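Undergrad: Structure, please.
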Amino acid sequence: MKRYIQAWNKASLIKRIVIGVVIGLALALVVPSWSAIGILGDVFVGALRAVAPLLVFTLVTNALSKQQEGKKSNMKTIVVLYLFGTFAAALVAVIASFMFPTTLTLANAATDIAPPSGLAEVARNLLLNIVENPVSAISNGNYIGILAWASLFGMAMRKASQQSKDLLETVADVTSSVVAWVINLAPFGILGLVFKSISDQGIEALLGYGQLVLIIVATNLFVALVTNPIIGFLMMRKNPYPLVLKTLRTSGVTAFFTRSSAANIPVNLQLSEELGLDPDTYNISIPLGATINMGGAAITITILTLAAVHTLGIPVDFGTALLLSLVAALSAAGASGVTGGSLLLIPVACSLFGISGDISAQVIGVGFIIGLIQDPCETALNSSTDVLYTAYAEQSAWKKN
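TA: Sure, this is the predicted structure:
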């Protein structure tokens, strides 16, 4: 037994996750009534979501407290990449929707969750989240608020004594160690997540929306394997695919199964360290990316909105499509501040075409049905590009030495 445990521990995390996925799928198909297995997934994601806010706060505060005045930083470049990448993903989704128009069967699939009425409400939610009580922000997983308060505390800590800074660094290191222990349990957690998803919803729920699912998956893959590498080549002036594939393999796979950019922050921080990136940068850019870098969300919002447009026979010109890309990008960046994520931002985009709230709510319902595939793909793209764009900025051929 000891030999098997040693072999298990020596295997890479990805190999162990694959084993967990296979076992979870097999159990879901053979013994779907064993609902207790799904508790493994709930415990794993719960543990990650519980410790991730504290990790973000301590890392960002610690990184900013040590940052020297006048020191060069890549953060401006990274933020521009986050915003541009999200807009580019939305634009690709518009093109895909026009190339392969899809219609929906709209009935009574509406949810009872109230979506925001427009971009003004999204902006209002974001501003209110920024000024939320810092203790409440950490306990509620409000990453906008966590980033805002961590930035203020970090800048204030620059004038603190060295002993205080050393204590803060120790707290950040201890929190990182706890997170590393939780991540090692990922294969068992993902086993439970796969079992619960398949046994609860089944594959049959997706068959009625096969073309829609295929377009969403294909668009996410295109952005990950074509659009992002093009951006990388333009930035680094060298082959970006080794970096692209590594981020997808390490960050994208775990994010696909955890279905949470926030829960995947620890994985991205560890990957950034493995890539030799500047910790003063990635300790800030990774939590920030989990908040505003939402290319996958922009794809979901755009494709589902245009599916509703095609269903209702509404004509769309190029200018409106371009505006949709911008609105989807802005809405996606605000998704983390709205309960329910990207799906609840669909009515904002639908309002461009005069689509009623009732119809928009039905489109949200369709989104929940295909969420078994849509949500993991969206999260994998969102999370993996957090590290990818951070690496692009650091290795950019444009960067002045």
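Undergrad: From here on, just use CA atoms for contacts and neighbour counts.
TA: OK.
Undergrad: Can you list the buried residues in stretch 137-144?
TA: Under the neighbour-count criterion of 16 or more other CA atoms under 10 Å, stretch 137-144 has 137-138, 141-144 buried.
Undergrad: and what of stretch 387-401?
TA: Those would be 387-396, for stretch 387-401 by 16+ other CA under 10 Å.
Undergrad: How about the secondary structure of Leu59?
TA: Following DSSP: H, G, I helix; E, B strand; the rest coil, Leu59 is assigned to helix.
Undergrad: Surely it touches Val174?
TA: No. Counting by CA atoms under 8 Å, Leu59 stays clear of Val174, with 10.8 Å between them.
Undergrad: let's see this one next to it:
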Amino acid sequence: MKSFFEKWNQLSIVKRILVGLLIGIVLAVLLPEKASFVVIFGSLFVSALKAVAPILVFFLVMSAIAQHKAGHQTNMGSIIKLYLLGTFLASVIGVAASFLFPVNLTMATAVDSITPPGGVVEVLKTLLLNVVDNPVKALFNANYIGILAWAALLGYMLRHAADTTKTLISNFADALSNIVRFIINFAPLGIMGLVFDSIATSGLETLLSYVNLLVVLVGCMVFVALVVNPLIVYTQIKQNPYPLVLKSIRVSGLTAFFTRSSAANIPVNMELCEDLGLDRDNFSVSIPLGATINMAGAAITISVLTLAAVHTMGIQVDIATALILSLLAAVSACGASGVAGGSLLLIPLACSLFGISNDVAMQVVGVGFIVGVLQDSCETALNSSTDVIFTATAEFKEWKKKGKEIVIPK
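TA: Here you go, the predicted model:
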């Protein structure tokens, strides 16, 4: 038994996760009732990551800024530009695909228990209010905009603190990072429970009536992941982008697909950034920030579902309006994390651009929840893996300028 565990631990985390994935599928198909206890592993794994992520981000960002040395380059400006560019291009892809492959919806029951935002101003207002949220409340509610703001402010004020104080903060950050590494070792069990729960409880039957919509949604996300993102990376580092893109999808995208939580995947992304040899001062800020504003998957969801409603209602759309929708979807997607319900609740906002009533728009949200089993998984996988890709791209670009070789670990 000891020999088995030694060999098991020698496998890469991705291979171990794939084993857990296969076991989860087999149990869900062959023993859906007798093996139902494995669901708890998925719940525990996601809950543990969600629990540690806010406090981890708080101490990592505070430590990075407190110990920042004057003149040290951070690349944050480049990273944010890449985040915004990627989100906008994803929205454009969603709009273009909806024109090429128009989808008509069979409306679901309206979702009455949730209230969408009234407009872009309300989305941005929520985002700004989250910045000045009570720090304890921000940590409790995993409000990453608020956590980033308070951590950055405290870190800035502690720049001239005693070295012992900075060391204490750094030690807390290191201890939390070690806790994350411990939790991630249980990823195979967690993924096994999550995939078992998805297949055994939801199944694929409910998705069949919306197969056309899913093909467009998932097709757009795959196109952005495998074509658009690599093109962006290539323009920055002028070398083959696929080793970085595929590694990010394999490590970050795989776990994000099953956890369906950008917050839970923040520790996974930070581990990946360390493996890539990136500067902690950069990724400790850019990764949690990306989980908030880098929302390519959300932009696609908003664009595709909105235009599906437009096609269903028989409304004609000109090029100018389509471009406005692309911009609106991108801006709204960046504020998605500040709105309860995420990207789906921003669909009524986009629908209002075409004069579609809120009642009809909420039925489209209902359709979104039905296909959410797959849509939300793919959306989170794209969003989360792209955080690492763009963070690495900005730093690799600086490496190239200095003549440093870029090597992607296997």
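Undergrad: if we can go back for a sec, okay, Leu59 and Val174 of structure 1: which has more neighbours?
TA: Leu59 (28 against 14; other CA atoms under 10 Å).
Undergrad: Distance of the more buried one relative to Ile286 of structure 1?
TA: 10 Å (CA to CA, to the nearest Å).
Undergrad: can you check Gly371 of structure 1 too?
TA: Per CA to CA, Gly371 of structure 1 is found 25 Å from Ile286 of structure 1.
Undergrad: repeat for Leu277 of structure 1
TA: Separation of Leu277 of structure 1 from Ile286 of structure 1 (CA to CA): 12 Å.
Undergrad: Compare these two and say which is more crowded by neighbours.
TA: More neighbours surround Ile286 than the other of Leu277 of structure 1 and Ile286, with 29 against 18 (other CA under 10 Å).
Undergrad: Check which helix or strand that one maps to.
TA: helix 279-292 (DSSP states H and E).
Undergrad: which other helices and strands contact that helix?
TA: Where contact means 3 or more CA pairs under 8 Å, 6 or more residues apart in numbering; DSSP states H and E, helix 279-292 of structure 1 is packed against helix 39-66, helix 75-99, helix 143-157, helix 265-274, helix 318-333, helix 371-394.
Undergrad: Would you mind giving the residues in structure 2 matched to the longest one?
TA: I take that to be helix 39-66 of structure 1. Mapped onto structure 2 using TM-score structural alignment, helix 39-66 of structure 1 spans residues 40-67.
Undergrad: before we move on, the earlier item: as TSV, the buried residues of stretch 387-401 of structure 1 with distance to Tyr82 of structure 1 would be great.
TA: Shown next, in TSV, are these (distance: CA to CA, whole Å):
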residue	distance to Tyr82 of structure 1
Val387	11
Leu388	10
Tyr389	7
Thr390	9
Ala391	12
Tyr392	11
Ala393	11
Glu394	14
Gln395	16
Ser396	15
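Undergrad: ok, Gly341 of structure 2 to Ala110 of structure 2 distance?
TA: 15 Å.
Undergrad: These two: which is more packed in?
TA: Neighbours per residue, other CA under 10 Å: of Gly341 of structure 2 and Ala110, the larger number sits with Ala110, 16 against 13.
Undergrad: does the residue nearest to that one when sequence neighbours are not counted sit in a helix, a strand or a coil?
TA: Ranked by CA to CA, 6 or more residues apart in numbering and with sequence neighbours excluded, the top spatial neighbour of Ala110 of structure 2 is Gln363, at 4.2 Å. Under three-state DSSP, the three-state class of Gln363 of structure 2 is helix.
Undergrad: about what we covered before: kindly reformat the helices and strands packed on helix 279-292 of structure 1 as CSV and extend each row with distance to Gly208 of structure 1.
TA: Below are these laid out as CSV (distance: least, CA to CA, whole Å):
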stretch, distance to Gly208 of structure 1
helix 39-66, 27
helix 75-99, 18
helix 143-157, 36
helix 265-274, 34
helix 318-333, 25
helix 371-394, 13
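Undergrad: Can you tell me which of those helices is most buried?
TA: The highest average neighbour count among those, using mean count of other CA atoms under 10 Å, belongs to helix 371-394 at a mean of 26.
Undergrad: so Ala109 of structure 1 is in which element?
TA: Using DSSP H and E, Ala109 of structure 1 sits within no helix or strand.
Undergrad: That one and Ser360 touch, don't they?
TA: No. Counting by CA under 8 Å, Ala109 of structure 1 does not reach Ser360; the two are 10.0 Å apart.
Undergrad: Mean deviation, stretch 300-311 of structure 2 versus structure 1?
TA: Comparing stretch 300-311 of structure 2 with its match in structure 1 after superposition yields a mean distance of 0.6 Å (mean CA distance after the TM-score superposition for structure 1).
Undergrad: burial of Ser209 of structure 2, as a residue count?
TA: Using other CA under 10 Å, the number of residues around Ser209 of structure 2 comes to 12.
Undergrad: before we move on, the earlier item: for the match of helix 39-66 of structure 1, what is the distance to the chain centroid?
TA: Relative to its chain's centre, stretch 40-67 of structure 2 lies at 15 Å (CA atoms, centre = their mean, to the nearest Å).
Undergrad: now do stretch 14-31 of structure 1
TA: Relative to the centre of its chain, stretch 14-31 of structure 1 is centred 23 Å away, using CA atoms, centre = their mean.
Undergrad: Buried residues, it. List them.
TA: Across stretch 14-31 of structure 1, burial judged by 16+ other CA under 10 Å covers 14, 16-17, 19-21, 23-28.
Undergrad: Likewise for stretch 336-343 of structure 2?
TA: 336-339, 342-343.
Undergrad: thinking again about what came up before, reformat the buried residues of stretch 137-144 of structure 1 as JSON lines; add distance to Asn268 of structure 1.
TA: Listed next are those as JSON lines, based on distance: CA to CA, whole Å:
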{"residue": "Ala137", "distance to Asn268 of structure 1": "21"}
{"residue": "Ile138", "distance to Asn268 of structure 1": "19"}
{"residue": "Gly141", "distance to Asn268 of structure 1": "18"}
{"residue": "Asn142", "distance to Asn268 of structure 1": "19"}
{"residue": "Tyr143", "distance to Asn268 of structure 1": "16"}
{"residue": "Ile144", "distance to Asn268 of structure 1": "18"}
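Undergrad: what's the most distant pair in these?
TA: Pairwise distances across the buried residues of stretch 137-144 of structure 1 (CA to CA) peak at 10.1 Å, for the pair Ile138 and Ile144.
Undergrad: Contacts for stretch 253-271 of structure 1 next, please.
TA: Contact with stretch 253-271 of structure 1 is made by 14, 17, 45, 48-49, 52, 55, 176, 179-180, 183, 190, 193-194, 247, 250-251, 282-283, 286-287, 290, 375-380, 382-384, 386-387, as judged by CA atoms under 8 Å, 6 or more residues apart in numbering.
Undergrad: That concludes my questions; thank you for your assistance.
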